[in-house]
Structure formats: C-alpha cells, structure tokens
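# sequence first, predicted coordinates after that:
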Amino acid sequence: MSDYINEAVAAMNAKMPSGFDGSAKFDVTGEGSFVLDQDGARVDDSGADVTLSADVDTFRGIIDGDIDPTSAFMSGKLAIDGDMGVAMRLAQALA
C-alpha cells in the first residue's frame, strides 16, 4: 500500500458527507485501491457498485477539486466500470 492511498483515504473521509448512498472503488494505477461507502473510505480491494480507475495525478486533482470528474471521464483520464448512477452521485458529492 502506498502513501498516496493513505492520503486519499484521509482526504475522502474529511470531504465526504456521512451516509454516501452506494459504494465506489478507487483503483489508483500503480498504487493500490480504496473503497468508499456509507461507512466512509478505507483501504480495501473488494468489489463495489462502481470502480473508478485513474492515475495518482487524476485522482489527486478530483479529490482536491482541481479536476472535474465528468471532464476527466470524457477526456479518457478516468475509467468507470459499473453503476453510472452511483458514479454521478459521487461526482456531485465531490463537487
């Protein structure tokens, strides 16, 4: 597990409101994975409603609010596999 995964988990727990409706797995290229659900973010590699895959810079930008998740998806920097409804609710929560 990388330092970035720990950093991302802490940032997501600070940023996200409690009770996120759904589960999302963040697959960070070359770093590892973490999951966000109604209990918060944690280091985990289990399945989820939706999996988002990108590199560290893209996820860092999304979490920091510097990159719009929809724009990242449309430009091919962010791959999404699974429930698009959950992905859209997540993007709104991160805005």
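Looks like it arrived, so ask away. Here the structure is a predicted model, which is why all the values come from computation and not from measurement. Numbers count the residues shown, from 1 in each chain.

# from here on, contacts and neighbour counts on C-alpha atoms
Noted.

# quick one: residue 12 and residue 62 touch, right?
No - the pair residue 12 / residue 62 is not scored as a contact, 10.6 Å apart, by Cα atoms under 8 Å.

# included below, for side-by-side comparison, is a second structure:
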Amino acid sequence: MDLQTCTETIRAKVGDNSGLNATLKFDCGSDGVVFVDAVSAPNTVSNENTDAACTITISLKDLSALLNGELNPMNGFMMGKLKVAGDMGIAMRLQTVV
C-alpha cells in the first residue's frame, strides 16, 4: 500500500467524527506523513507535516499492515515496529478507530 492509499484508508476509518479529539501524525520517514486532525469538525486527514499532540513513527510497510489488520497495534509497539512520541493516551484511543 502506498502513502496515498494509506491516507485514504485512514480518512475512511476516521470519518467526520472519530471521537479522538486530538491531532495525530503517522511519520513514515522519507515516505511521508499522514496527519489526522480530529479536533476540527469534520475531522480531516492530510499529508501535511504539521506538529501533532501525538506522533507515531512507523514504516510505510508496517502502517499498511496495521491498517490491513495484519499488525496488532500493541504487538507492533512491543516489537518496536512503531514508536510513540507525545501523548500516549491519544495512541491508545486510536485503537478504537484503526
């Protein structure tokens, strides 16, 4: 899955009102970022590299696996496939969306 497909998948999962009430960024390094603004109404998802309350650093391959249900978020964190910076509570709430 490429970055644009990941962005569209996250946009569909987040919808207009995800209930996250926070900003979140998936940082895929040189492959780009997916920024989720779940504070705005309706929620928006873009590829802007903007500061977020929580940043999840993850490879594009692992983000694809996460979105496809092939990678459990908690297992990915424990295995070091994703790293969380900022508000860990936001990352925990994300499990209900992704």
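Arrived safely, thanks for sending. What you are looking at is a predicted structure, and each value in this text was computed from that prediction instead of being measured.

# from the centroid of the second structure, which residue is nearest?
Nearest residue to the geometric centre of the second structure (Cα atoms, centre = their mean): residue 26, 4.4 Å.

# residue contacts, that one?
Applying Cα atoms under 8 Å, 6 or more residues apart in numbering, we find residue 26 of the second structure in contact with 33-35, 55-58.

# a strand runs through it, doesn't it?
Yes - according to DSSP: H, G, I helix; E, B strand; the rest coil, residue 26 of the second structure belongs to a strand.

# do you know how far the aligned residue in the first structure for it is from residue 32 of the first structure?
Alignment note (TM-score structural alignment): residue 26 of the second structure maps to residue 26 of the first structure. Between residue 26 of the first structure and residue 32 of the first structure the computed distance is 8 Å (Cα to Cα, to the nearest Å).

# do you know how far the residue lying farthest from the centre of the first structure is from residue 69 of the first structure?
If you look at how far each residue of the first structure sits from its centre, by Cα atoms, centre = their mean, the farthest one is residue 75, at 16.8 Å. Here residue 75 of the first structure is placed at a distance of 10 Å from residue 69 of the first structure (Cα to Cα).

# residue 90 of the second structure contacts residue 25, correct?
No - in this structure, residue 90 of the second structure is not within contact of residue 25 by Cα under 8 Å, at 10.7 Å.
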